[in-house]
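>>> Please work out how this folds:
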Amino acid sequence: MSSERNIFNNLSPLDHRYSRGENFRLLSQYFSEEARFKWEARVELALIETLVDFGIAPKKAIDQMKKAVESINADEVYKEEEKTKHNTRALVNCLRENVDSEFRQYIHLGATSFDIVDTAAILRYKAFNDEVLIPALKELIEKISEVAYRERSTVQLGRTHGQAAVPVTFGYYMAGFVSRLGNRLESLENYSSELTGQFSGAVGAYNSLSLLVDNPVEFETVLLNKLDLNRSEHSTQIIPPEKITDYIHGIVSTFGVIADLSDDFRHLQRSEISETGEAFSEDQVGSSTMPQKRNPINFENIKSSWKVTVPKIITVYMDQLCEHQRDLTNSSSARYYPEIISHLFLAIKRLNKVMARLVLDHENLKRNLDNHKDMILAEPLYIMLAREGHPDAHEAVRKLTLKSEETGKKVLELAQEDEGLNKYFDKLTTAEKDILNNPANYTGAAINETVEIVNNWSDRLNIERTW
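All right, here's what the predicted structure looks like:
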């Protein structure tokens, strides 16, 4: 094993394709095997510090342990594991080799493996969530908010079931993602804050600690406070899995919102729609054989990464099951949890770049609306007629749309020719008649609600409005 191994010799596309450069270095600080042992050693250090607090270990043990923690590396631990066949004991042995013999007895004293492993994993997830993931997601919400506010009055053809519906504004459409992602961000913060640690021994009943201190629960509390963690109300040899399950669920559901946005934008770049586009660099190639192609590669990549990630939540749910106080059926599967978090982070980073350079084709937005404006006035026409007393306005307008398709005449023209509708038309205001002549005016509360939503989430997330 060598840390100098070429990244392209790694097995996972997450390493050699999707997280090269700065992203790889950043993710490695939290989720690499090297980082795993560093975080576990940090918990072992907290144990030594707590043993000192309770008068069990001498104060000099802390400095000894700090040096040992700094010197630990995954290569040494794996070599030791070849002998022990136990990764935590291998880590402990490596730490013991780096302190004077008189302090070795205190390393891992009173602990079981998953006091260290589970607590260190929670530390990593919380740290990454709070230090990296939440700021990246907040940046994305800020970028989408800027687009929403800027395009708050830009009219877009609404679409339901893949069909032309009534108008919306592009800003209001984007505001929906601001709201959904803002909600998910707050959920991730809450889920992260609920994650707890443990230090309760082989079956969670504090058996070993009770031989060292009078109040083992207090010992656990003091130790976890050093790591800024709360203790689990009850644990076996592992932390109850529901809270990490909730957190990973939050990760996956957040990814779902991003995938939904990306899939929509992928379709909005279709040739027959062409309302938005990704910025295309001068040397970028869309197809190996069709030089004119400009594919929505970033949106497609995000959807594809989402497809890889979503099924992994099933494994997380399966890991809720543990036989009695402990089995090892999650020891392999839980190692893949960081991939779920990493894929979301990389998707957020990719989407941040795209949103910063998003291109809107306002002419095509208008064209697509105009191509359907004769039929999309059917809803406001029916509502207006019903409000003015027509006994079956929906059916009357439905028949007008069928007649329009048969004759080629416009719905509004047919409605105005219908003598049975004249008495209702006479009651309409000028503004209402303008809507029927130009459905672009039929956007309801979209503009005001866009501003309201963007301002709400900017305030809740402390985003400085620069737009």
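>>> contacts and neighbour counts: CA atoms only from here.
Will do.
>>> Is L400 in contact with V411, as I believe?
Yes - with contacts counted by C-alpha atoms under 8 Å, L400 reaches V411, the gap being 5.9 Å.
>>> So which of these two has more stuff around it?
V411 (26 against 22; other C-alpha atoms under 10 Å).
>>> and the more buried one, what does it touch?
V411 makes contact with 374-375, 378, 400-401, 404, according to C-alpha atoms under 8 Å, 6 or more residues apart in numbering.
>>> what secondary structure does L157 sit in?
Here L157 is recorded as strand under DSSP: H, G, I helix; E, B strand; the rest coil.
>>> distance of S101 from K59?
According to C-alpha to C-alpha, to the nearest Å, S101 stands 15 Å off from K59.
>>> Please provide the structure for the following sequence as well, for comparison with the first:
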Amino acid sequence: MSLRSLSPLDGRYVDQVKLLSAYFSEWALIKYRIYVEVEWLITMAERPEITHVRSFTADETEQLRSLVIDFDDEQAQQVKDIEKTTRHDVKAAEYYIKEKIKDTSLDEISESVHFCCTSEDINNLAYALMLRDGIQQEWLPQAQALVDAVADLAGNTADLPMMSHTHGQPATPSTVGKEMAVFVARWQRQFSQIERAEYMGKFNGAVGNYNAHVVTYPDIPWEAVARHLIEDRLGLTFNPLTTQIEPHDYMAELFHMLMRFNTILLDFDRDMWSYISLGYFRQKVIKTEVGSSIMPHKVNPIDFENSEANVGVGNALLDHLASKLQASRQQRDLTDSSALRNVGTAIGHSLLAIQSSLRGVGRVEVDEESLKRNLDDAWEVLAEAIQMVMRKAGHDNPYEQMKTLTRGQTITQETMEAFIRDLDLPDADKIRLLSLTPSAYIGLATDLVQHIR
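Reported below is the predicted structural model:
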């Protein structure tokens, strides 16, 4: 960690997000560019109709792919040194490859590196690969870990009654598990969409028409060649109709999916913060930690607060990228290039938010006594059930009667039981109401948790 880092992702939080650097750093971008260039060379060598690129031996193919496999910081610095002269990052990667195959058996095909390519042919595929690998290898596993942890909490507390709150006021009881399960179900829906996300690519030249390709080799099915490279070689989805740039619509779709997952996380963080404040959850005390520089007793819900803050930063960036990247003047302007360099930052803050919340979940435990006390003091919540039974029995104005009895009043068990006994109800209904307590008034909450299993 550098104490002079501008971004907290590269400073305070670097240990938590450092694995993302393999996918979203400058080093990663250079590596993925070289990967695309190499696979394009190999693709051309496998097509006899591209006559100026001979077929490669197995050793030559391995030599080319080793440029990617063995890529390290020293190699990346070589590319950056070339860029100081070219002032063009993709051209620097091209010259780097040419330099690496110089004085080898591949030297004769040196001018086939970057053949018929505009920089965006390389960049759009590099970014698609970076996004796909970063999301699938790092973001999704962490998101799944959070969903699993909350699902476990839901299962373990499926039948544990708790007071609900609507508008911040006591409301019909639920269970801790059911309320946790709501978040799990919401996350699972977004998660499945993110898992199925498409990562699209184009490889069609300067303005998307294969102009130079057709002049150079008029009879080659260039769309099929591009599709083979993108889908069969790189595992992406071929976009056949673009300008110079792949229009980034799939990125906007992906970023909106991530934003929805993050916003559900924000909702979860705020609810957990509130439940801790209400005493529903206790935070585990770590002896060596400090909660306040002046108030020794404090144990603060900092993990959920940290998560909430990082959701805000991440979603702000994702929202900007989703709207910015879809707009590019005419066949292309360069605004997407600068914007795309912030993708890793946006995903980094999202990942940090997930990790913080996951840590928070691991450091809380349910306070069953507090939950019970809270319900035992809220007999007024049974007014809903009583007035419904009164409606069933044909009573006049049951809602108004219960409103007069309970609204703004302190209601005890004795008060409620006396009211029920005076009601003209069938014996079975009256017995059921007299046996009802706030803790027992949870409907199907326990059974509903099964929907996440």
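>>> Figure out the helix or strand that the alignment partner in the first structure of A171 of the second structure lives in.
Aligned by TM-score structural alignment, A171 of the second structure pairs with A165 of the first structure. Here A165 of the first structure sits within strand 163-169, counting by DSSP states H and E.
>>> What ranges does the stretch 251-400 of the first structure have for its strands?
For the stretch 251-400 of the first structure, the strands defined by DSSP state E, counting those that start in this stretch cover 276-277, 359-360.
>>> Pretty sure R159 is one of the things I376 of the first structure touches, is it not?
No - I376 of the first structure is beyond contact range of R159, at 10.7 Å (criterion: C-alpha under 8 Å).
>>> any common contacting residues for these two?
Listed as contacting both I376 of the first structure and R159 by C-alpha under 8 Å, 6+ apart are 165-166.
>>> who's more crowded, those two?
Higher neighbour count among I376 of the first structure and R159: I376, with 24 against 12, using other C-alpha under 10 Å.
>>> how much space between that one and E76 of the first structure?
From I376 of the first structure to E76 of the first structure the distance is 69 Å (C-alpha to C-alpha).
>>> if we can go back for a sec, give me the subset of the contacts of V411 of the first structure lying in helices.
374-375, 378, 400-401, 404 (DSSP state H).
>>> and the residues you listed as JSON lines, adding distance to V69 of the first structure?
Shown next, in JSON lines, are these (distance: C-alpha to C-alpha, whole Å):
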{"residue": "D374", "distance to V69 of the first structure": "72"}
{"residue": "M375", "distance to V69 of the first structure": "71"}
{"residue": "A378", "distance to V69 of the first structure": "71"}
{"residue": "L400", "distance to V69 of the first structure": "79"}
{"residue": "T401", "distance to V69 of the first structure": "76"}
{"residue": "S404", "distance to V69 of the first structure": "78"}
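>>> Would you check how far apart V222 of the first structure and N456 of the first structure are?
From V222 of the first structure to N456 of the first structure the distance is 39 Å (C-alpha to C-alpha).
>>> Those two: which has the busier surroundings?
Set side by side, V222 of the first structure and N456 show more neighbours around V222, with 21 against 15, by other C-alpha under 10 Å.
>>> Check which helix or strand the more buried one maps to.
Going by DSSP H and E, V222 of the first structure is part of helix 216-226.
>>> neighbours around the match of A171 of the second structure, how many?
19.
>>> again with I273 of the first structure
For I273 of the first structure, the neighbour count with other C-alpha under 10 Å is 14.
>>> Spit out the contact partners of it.
267, 364, 368.
>>> Aligned against the second structure, show me the partner of the last one.
What it means is N368 of the first structure. For N368 of the first structure, the residue aligned by TM-score structural alignment is N374.
>>> As TSV, the strands of the stretch 251-400 of the first structure with distance to P135 of the first structure would be great.
TSV is the format used below for the strands of the stretch 251-400 of the first structure (distance: least, C-alpha to C-alpha, whole Å):
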stretch	distance to P135 of the first structure
strand 276-277	26
strand 359-360	24
